[in-house]
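Student: this is the structure alone, sequence omitted:
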């Protein structure tokens, strides 16, 4: 794995891409593409990943941050999806401590409201049976008020607790990519696939354009895997039936002190009986999510609407009436587009009823993954590779090998054990390099966040940052966690990162202006009229 994975390395690597005999090219730098690349690389395939914007730019940095077993899918009869999700949740909890962490969820029950304690407890018994362990418990109303202070009290019967997990989705993508690169894979961002190359009716390569320079290249491959999420139909033959139904999920991020919760609270929204969550994440509190058809241009980043803002604030008012949460309390917002495959009802029916199952579309030389979930990225990747392997004449078995290599124990002077665990989970193989940055820069955090200044320095040097939003919204999350996109810290960030990124003053100023406009459009409160 090249230790200097940055823009300078990228510039030097680009010309050589066209001379390589690639077994597999993966299109899409989210969790699905990263998972496919990782599984191919550890099997010795010569593989390349191309991302048109930035790694985890789309859904994989804008999810609800949950690594969960899909409790709701049991009620819909999606047993295989629930089984795979539960198994993969347990795998990730074991492989990625500090990045994927267990979280207690509470579901309050009220007189006359669905689901009642008995029904929900029965559903959780099935859930636990699939997981092979009992993870739920009922708490009476008095106990629940201690567990979730400020929760709505009238009609409260009690609540049921169960376990799932949370993650930083963008850091999970980076960790999986690092494992793939360690096994010889190549991954690049800022490269847009403009068309697929075909010969004798078979896909045999891609034409790409460098978003940074406008340069064009053609690359040959034996087989191609498309894992572009909501964009999966873009490269399919024009005669193919359109099957994707893009669904948007939006979220609010509040300061932790403004709505303090020690665990996740799951409840049914009073307006449509959809499940809504309020949970702690990175020292802040997340409120989400919505679920509606996304009809805007997919090439423009999704953003929250006024109606979604109202809906999520109504959820806060419903469940935490005394907190009086309003628009002025919102730190930031984010919206992601889920790549859902339309079922028999097509584009009709309630979005929340659409299946989260994935499918594979195949043509000679090309396999496209459509749909799927963050939690199940590994079995999805195996399935894609099995289809690709059939085209290559190679058998691909699911041997159950770890996705993420264990991280050697390391004591970083000046940091607590909890901080070191967090960093080990996020940086994996790069933990020793991060420790050196801490030795040079100290262990101070940026503002009220848990993010160290040393993390910014490491990302600027070695995590292929092409633009300022890559650094502040995905490599780190301070653009979401600090007020106004961390605007007050931009001068200090410039002093630390500008020389590491190799940008001159004009470039930095252009990037800062671009970032501020982007943040205002995508992560602030929506305009008063949509």
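Tutor: Happy to help now that I have it. Just so it is clear, the model here is predicted, and its values are computed rather than measured.
Student: rest of the way, CA atoms for contacts and neighbours
Tutor: Noted.
Student: give the buried residues for stretch 206-225.
Tutor: With burial defined by 16 or more other CA atoms under 10 Å, the residues of stretch 206-225 counted as buried are 206-210, 217-225.
Student: touching, residue 225 and residue 23? I think so.
Tutor: No. Counting by CA atoms under 8 Å, residue 225 sits too far from residue 23 to count as a contact (10.7 Å).
Student: coming back round to it: quick one: which of the buried residues of stretch 206-225 sit in strands?
Tutor: Those of these mapping onto strands are 206-210, 217-225, per DSSP state E.
Student: where do the strands sit along the stretch 151-300 of the chain?
Tutor: Per DSSP state E, counting those that start in this stretch, the stretch 151-300 of the chain carries strands over the ranges 156-167, 186-188, 191-199, 202-210, 216-226, 244-255, 264-268, 275-281, 284-288, 292-293.
Student: which residues touch the strand or helix carrying residue 24?
Tutor: Assigned by DSSP states H and E, residue 24 belongs to strand 22-27. Counting contacts by CA atoms under 8 Å, 6 or more residues apart in numbering, the residues outside strand 22-27 that touch it are 33, 36-37, 45-51, 193, 220-228.
Student: also this one, for the comparison:
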């Protein structure tokens, strides 16, 4: 890339909103540069509860428009990426003394009917004494309700949006930080810095601040005062060994009126979360506290026959959500998950160098947020172009009738030499593009060096050359969760994970030396 390169749009932030905006913009014919100071999805967008949902509990706060918008997006995303997004049934056990059954039924009725459903069934009541979901629960819990939402591999959702943007012409630069940008002669003159300390300059007609938890910091760097603000709220999760055998998730009410999810995760584990705590400090250095761990354990133990203790936690993670600030909301859980787009464009007959800043949002509504952002930008730039993403699959998501199970069975037949577990992981992670990793191979030996069970050099090359992976962390914790089985074991597992990390980092370093231009 040449210094002083010129783009229509410079997008700052490689989380879900930044990647979604870059994708939409590239598809509308704009020249786009997306820069991210670390790796794609390295912060908030890989630390979610991994749900594509309307947000049942938001109805309690009167967020009907947000829930309706999210429910519409749920259907769109299930079609766009059936390999990384799938339906998930949720069981809400009824606990006497908390929300009454009539209120839950009313909420679920609204949830079923606020938006048109095509792919997901409606809610219904169940007798937990007869339903498999009742087996692990306390005997006193006899009734409950079932509804359906979606589960998503959040980090891969970000990567696939960035990949689609790139394939439509966008330049994607990870580990590249915006140092400063000023409006000069009607354009943004931006100084970017690579991880090695070298810097370069680019020019852009418009700039998008999609920096997530750093959105206000970037506003200050740009010398702009925003009308909106964000409140940083930490959400933490724990992972335990699998607590139940069925494939439903639980949504559990608590006496403090918060809810906690217990979700089947990576086949052998249960994901439990989340907390909501105000956060002060560096969003890049967030971690779970002992109090949060105890809170989540207690929330689950209130319902399950076998208590969950901190000793049962095999892994944990935390992230900072940049929620729209509201002085009236003392409780972080009451803060809206909706978003606001703030357009700053100099006045005049032909406004130049606009700045669009993104405040708030949730992963489910990222596509709609991006669509609204581009509608505004195309208008102010006088570059009319129609919205297009509502009916466009993400890379690997072009599966006939969005039938993942049918696709996975066909994929296994096409490559019968692949172990069944590995074939299914490839199908889930890469969809119709999984065959690109296997090109030219007719046995496991053809996939090259094996670094760990199910992790071969062919996949590493694909992740490096196609998905911007640059180190072990990128592979093990974002583009896959292959680090979890090792991290979830005791001391020996941690030693194995450390050795694997060293091997992978050494491989990436050698590849970089062999082919620096990649």
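Tutor: Sure, I can see it. Computed from a predicted structure; not experimentally measured.
Student: tell me which of the ones in strands among the buried residues of stretch 206-225 of structure 1 is nearest to residue 513 of structure 1?
Tutor: Comparing those against residue 513 of structure 1 with CA to CA places residue 210 closest, at 22.1 Å.
Student: who touches that closest one in this structure?
Tutor: Counting by CA under 8 Å, 6+ apart, residue 210 of structure 1 has contacts 190, 191, 192, 216.
Student: tell me how many other residues crowd the residue mapped onto the third one from structure 2.
Tutor: In structure 2, the residue paired with residue 192 of structure 1 is residue 177, using TM-score structural alignment. Here the count is done by other CA atoms under 10 Å, and residue 177 of structure 2 has 20 residues near it.
Student: so residue 177 of structure 2 makes contact with residue 35?
Tutor: Yes. Between residue 177 of structure 2 and residue 35 there is a contact at 6.7 Å, judged by CA under 8 Å.
Student: and the helices in the stretch 251-400 of structure 1?
Tutor: Here the stretch 251-400 of structure 1 has its helices, by DSSP state H, counting those that start in this stretch, at 306-319, 377-392.
Student: can you put the ones you listed in JSON lines and add mean neighbour count and distance to residue 238 of structure 1?
Tutor: Output for those, formatted as JSON lines (neighbours: other CA atoms under 10 Å; distance: least, CA to CA, whole Å):
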{"stretch": "helix 306-319", "mean neighbour count": "19", "distance to residue 238 of structure 1": "34"}
{"stretch": "helix 377-392", "mean neighbour count": "21", "distance to residue 238 of structure 1": "22"}
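Student: any chance of those helices in CSV, with distance to residue 398 of structure 1 too?
Tutor: What follows is these, written out as CSV (distance: least, CA to CA, whole Å):
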stretch, distance to residue 398 of structure 1
helix 306-319, 41
helix 377-392, 7
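Student: what's the spacing between residue 441 of structure 1 and residue 430 of structure 1?
Tutor: If you measure residue 441 of structure 1 against residue 430 of structure 1 using CA to CA, to the nearest Å, the figure is 16 Å.
Student: neighbour count: those two, which is higher?
Tutor: Taking neighbours as other CA under 10 Å, residue 441 of structure 1 and residue 430 compare with residue 430 leading, 17 against 14.
Student: what's the closest of the contacts of residue 210 of structure 1 to residue 415 of structure 1?
Tutor: residue 190 (35.0 Å).
Student: what comes up buried for stretch 172-187 of structure 1?
Tutor: Neighbour-count burial for stretch 172-187 of structure 1, counted by 16+ other CA under 10 Å, picks out 172-187.
Student: residue 78 of structure 2 matches what in structure 1?
Tutor: Alignment note (TM-score structural alignment): residue 78 of structure 2 maps to residue 93 of structure 1.
Student: just to revisit the earlier point, mind putting the ones in strands among the buried residues of stretch 206-225 of structure 1 into a markdown table with distance to residue 410 of structure 1?
Tutor: Formatted as a markdown table, these follow (distance: CA to CA, whole Å):
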| residue | distance to residue 410 of structure 1 |
| --- | --- |
| 206 | 43 |
| 207 | 44 |
| 208 | 41 |
| 209 | 42 |
| 210 | 39 |
| 217 | 43 |
| 218 | 44 |
| 219 | 41 |
| 220 | 42 |
| 221 | 40 |
| 222 | 42 |
| 223 | 40 |
| 224 | 39 |
| 225 | 37 |
